[in-house]
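>>> Here you go, sequence then predicted model.
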Amino acid sequence: MQKSFSESYKAAGVDVTAGYRAVELMKQHVARTMTAGSIDGIGGFGGMFELDMTGLTRPVLVSGTDGVGTKLRLAQIADKHDTIGIDCVAMCVNDIICCGAKPLLFLDYLAVGKNVPERVAEIVSGVAEGCVQAGCALVGGETAEMPGFYGVDEYDLAGFSVGVVDRAKVLDKTAICPGDAIVGLSSSGVHSNGFSLVRKVFGIGEDRSFDKQVPELSGSLLGTLLTPTRIYVKPMLALFEKIAVKSVCHVTGGGFYENIPRALTKDVNAVIHKGSFPLPPIFPLIQKEGNIPERDMYNTFNMGIGMIAVLPAAQADEAVRILNGCGERAQIIGEVMAGDGSVVLD
């Protein structure tokens, strides 16, 4: 069989053989993500997945897509590429779980200035780890070599996920009423949002001159900022099994003020008690270094809470117990009051 190779294309900056090598290197990582619904490995024209209809009366597919954003620049500066894929998966599956859906499959899109197979495989290893944490299969993806569009050490990463939930179990925020409790799940740090502001505050350019050991961070600034986004899928699925959760919010870009209202109705407010949850030290550092008003902090970052659940007050303590039993740091952080769909911080 004649192997695919183009000397002319390689001279233009695209090495198709490097792409084949990258696929071979990533196969071991993709294999870790295979679930019962997985039909075929990577390399085909489409990723196939068999939907198990057991227990589903009216299955609803829920999809989500997102990228990592300018946090990618930090991974490239650090030459550390094995965790950024976790962020990519997290930004998609954490959105899907807000509808009550279980993520089933994931696909990634990686655009590179130069295809370095080992680096591509390292990036995909993080995507695979994120899929394992979310319990979904990595069924396919695309690596595009784009010389002249990206620098040789630059790349962009985005993803797409599909989940399923029975129609009767789709979370219904219209059931929220005054007196409901708000439970927050702690974040692992900045996650993958607000990095344009982070980069401005710390003067992050094209090298590591900004990086330093910071005593209050118990480590380096770069290492802290590269901490992967926490994936909340499995703990939230466990919570749905036991608790009548009414609404869930993934706290991403836009922070509290933009995201929490999306999980509310127009006749209630979410009252959040700022002192009820631990504030990761990276946030006071960002605020101090950038001289940023407190409202802007809560309107940009997750401030230590990556996901919230609104549920009956009588079940709040049990919800915290379930989530903490799944390895989370959960706490009651507020309550619902009559209002106009706003967030109130006190």
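That came through, no problem. Because the structure is a prediction, the values reported are computed rather than measured.

>>> going forward, measure contacts between C-alpha atoms and count neighbours the same way
Will do.

>>> For the longest helix along the chain, list every residue counted as buried.
The longest helix of the chain (DSSP state H) is helix 117-134. Applying a neighbour-count criterion of 16 or more other Cα atoms under 10 Å, one finds 117, 119-134 buried in helix 117-134.

>>> cool, stretch 178-194 as well?
178-194.

>>> the strands in the protein, which residues?
For the chain, strands defined by DSSP state E occupy the ranges 59-67, 102-112, 137-145, 155-166, 181-186, 213-214, 219-220, 247-250, 268-272, 305-311, 330-338, 343-345.

>>> so what secondary structure elements neighbour the first one?
Here strand 59-67 touches helix 84-96, strand 155-166, going by 3 or more Cα pairs under 8 Å, 6 or more residues apart in numbering; DSSP states H and E.

>>> go on, the second one?
For strand 102-112, the packing partners by 3+ Cα pairs under 8 Å, 6+ apart come out as helix 84-96, helix 117-134, strand 137-145, strand 155-166, helix 233-242.

>>> mind running it again at 10 Å?
strand 59-67, helix 84-96, helix 117-134, strand 137-145, strand 155-166, helix 233-242 (3 or more Cα pairs under 10 Å, 6 or more residues apart in numbering; DSSP states H and E).

>>> just these: most buried one?
Greatest average neighbour count among those goes to helix 84-96 (a mean of 28), per mean count of other Cα atoms under 10 Å.

>>> what packs against that helix?
strand 59-67, helix 71-78, strand 102-112, helix 117-134, strand 155-166, helix 233-242, strand 247-250, strand 305-311.

>>> Save these as TSV, and put in distance to Val89 too.
As requested, these are exported to TSV (distance: least, Cα to Cα, whole Å):
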stretch	distance to Val89
strand 59-67	8
helix 71-78	14
strand 102-112	8
helix 117-134	5
strand 155-166	7
helix 233-242	11
strand 247-250	14
strand 305-311	15
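
>>> want to compare, so here's the second one:
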Amino acid sequence: MRSFSDSYRAAGVDIEAGYQGVQLMKRDVERTFIPGVVSDLGGFGGLFAPALSGMKEPVLVSGTDGVGTKLRIAQLLDKHDTVGIDCVAMCVNDIICCGAKPLFFLDYIAIGKNDPKKVAAIVSGVAEGCVESGCALIGGETAEHPGMMAADDYDLAGFSVGLVDKPQIIDQKKMQAGDVILGLPSSGIHSNGYSLVRKIFNVEHANLNLYSNELGETLGEALLTPTKLYVKPVLAALEAAEIHGVSHITGGGFFENVPRSIPDGLCAKIEKASLKTPPIFKMLASMGSVPEHDMFNTYNMGVGMTVIVSKETAGAALDALHANRCAAYPIGEVISGEEKVSLC
């Protein structure tokens, strides 16, 4: 018997649209499957059997996050196939900070009215992020919220689990003065500070499709550029060099995130002049009269991740990062001090 409910549909929830969405996204989901995936799409739980041979003490590492109000830009532009990359990146980029390899990912979409094609477009971005990170999309949920959200509204969040051998967890206690700080370039604003972005650019009334000579693209394209994924480059650097700390530069910018990888008694001295800052940040600061401190305390300013490496192996780390299409470069060094981060 076909599953349907006219009563539920009259209340605003179309379960048949949900089934259609699953069929539309199936091909994208399946292209993320890696060894270890046990279940197919549609079960009550996603099953994954990790390969543990050779590991002394396997440790699971989890991370969860969402895309935030950047989704409003996607809604205004009616472009939904990139925000899924943001969702994956915000989770797996956190997991990699301790040296773990992401294994699998699950997404959650809350939407005012289920539009199967829109949901499939969102999930296509999630799948793309998973493929680029080498992890599997093994499940998810789409929930229709009539009466709580406008029909065109949706929110997107996700959850990822990774694996690392306990002896291989990045040990910040090995950090010492003289270690080199590498900056891994961001692709732009990533997925943080968009409440301020939307206020400064007045996005509800701005022409997001207007080409900007300063940006070299439209404002909408610049604001919707997906978050860069750092999993494969950082894993390669971990194999090649002695890494003492990794920080994902998200909300809170440099002042909140860099100290999370710095032990007491040491300070990350970062040379501001060395940073390769994209023009979108200069535009934000200028149009919004945002003080420099607030910019560095809100945005990544062109550096989406910092990697702290021993001076002796910094060259090997750079080679590994460059070989994995990450144009990393030195942005400072570790010094003695109690401040944890200093921008000079």
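Perfect, I can see it now. The model shown is predicted, which means the values in this text are computed figures rather than measured ones.

>>> Mind telling me the TM-score for this superposition?
Remark: TM-score between the superposed chains equals 0.98 [TM-score structural alignment, normalised by the length of structure 2]; 344 aligned residues with a Cα RMSD of 0.9 Å.

>>> re the thing from before, nearest to Ile282 of structure 1 among the helices and strands packed on strand 59-67 of structure 1 would be which one?
Across those, Ile282 of structure 1 has its closest neighbour in helix 84-96 (17.8 Å, Cα to Cα).

>>> What angle do helix 233-242 and that closest one make with each other?
On the basis of axes from the mean of the first three to the mean of the last three Cα atoms, to 10 degrees, helix 84-96 of structure 1 is oriented at 20 degrees to helix 233-242.

>>> average distance between helix 84-96 of structure 1 and structure 2?
When structure 2 is superposed, helix 84-96 of structure 1 averages 0.1 Å from its matched positions, counting by mean Cα distance after the TM-score superposition for structure 1.

>>> ok, the closest residue to Lys56 of structure 2 other than its chain neighbours to Val92 of structure 2 distance?
Nearest residue to Lys56 of structure 2 in three dimensions, chain neighbours excluded: Asp165, at 6.4 Å (Cα to Cα, 6 or more residues apart in numbering). For Asp165 of structure 2, the distance to Val92 of structure 2 equals 17 Å [Cα to Cα, to the nearest Å].

>>> Which of the helices and strands packed on strand 59-67 of structure 1 sits closest to Val16 of structure 1?
Using Cα to Cα, the nearest of those to Val16 of structure 1 is strand 155-166, at 17.0 Å.

>>> Relative to structure 2, which residues correspond to that closest one?
Across structure 2, the stretch matching strand 155-166 of structure 1 (TM-score structural alignment) is residues 154-165.

>>> With structure 1 overlaid, how far apart is that stretch on average?
Mean for stretch 154-165 of structure 2 is 0.2 Å (mean Cα distance after the TM-score superposition for structure 1).

>>> Is Ala273 of structure 2 in contact with Pro330, as I believe?
No. With contact defined as Cα atoms under 10 Å, Ala273 of structure 2 does not reach Pro330; the gap is 11.4 Å.

>>> more crowded one of those two?
With neighbours defined as other Cα atoms under 10 Å, Ala273 of structure 2 and Pro330 compare such that Pro330 has more, 19 against 10.

>>> so how far is Gly148 of structure 1 from the aligned partner of that one in structure 1?
By TM-score structural alignment, Pro330 of structure 2 lines up with Ile332 in structure 1. Per Cα to Cα, Ile332 of structure 1 is found 50 Å from Gly148 of structure 1.

>>> same thing with Val183 of structure 1?
From Val183 of structure 1 to Gly148 of structure 1 the distance is 48 Å (Cα to Cα).

>>> Met305 is in contact with Tyr329 of structure 2, correct?
No. Tyr329 of structure 2 is beyond contact range of Met305, at 11.2 Å (criterion: Cα under 10 Å).

>>> Touching both of those two, which residues are there?
Residues touching both Tyr329 of structure 2 and Met305 (Cα atoms under 10 Å, 6 or more residues apart in numbering) are 182-185.

>>> any idea which of those is closest to Val83 of structure 2?
Of all the shared contacts of Tyr329 and Met305 of structure 2, Pro185 has the smallest distance to Val83 of structure 2: 19.2 Å, by Cα to Cα.

>>> Quick check, that closest one in contact with Gly302.
Yes. Contact status for Pro185 of structure 2 versus Gly302: in contact at 5.6 Å, counting by Cα under 10 Å.

>>> tell me, what's touching these two both at once?
Contacts common to Pro185 of structure 2 and Gly302, judged by Cα under 10 Å, 6+ apart, are 275-278.

>>> Let me have those residues in CSV, extended by neighbour count and distance to Asp319 of structure 2.
Formatted as CSV, the shared contacts of Pro185 and Gly302 of structure 2 follow (neighbours: other Cα atoms under 10 Å; distance: Cα to Cα, whole Å):
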residue, neighbour count, distance to Asp319 of structure 2
Leu275, 17, 19
Lys276, 15, 19
Thr277, 17, 22
Pro278, 17, 23
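
>>> Tell me which two of those residues sit farthest apart.
Leu275 and Pro278 (9.4 Å).
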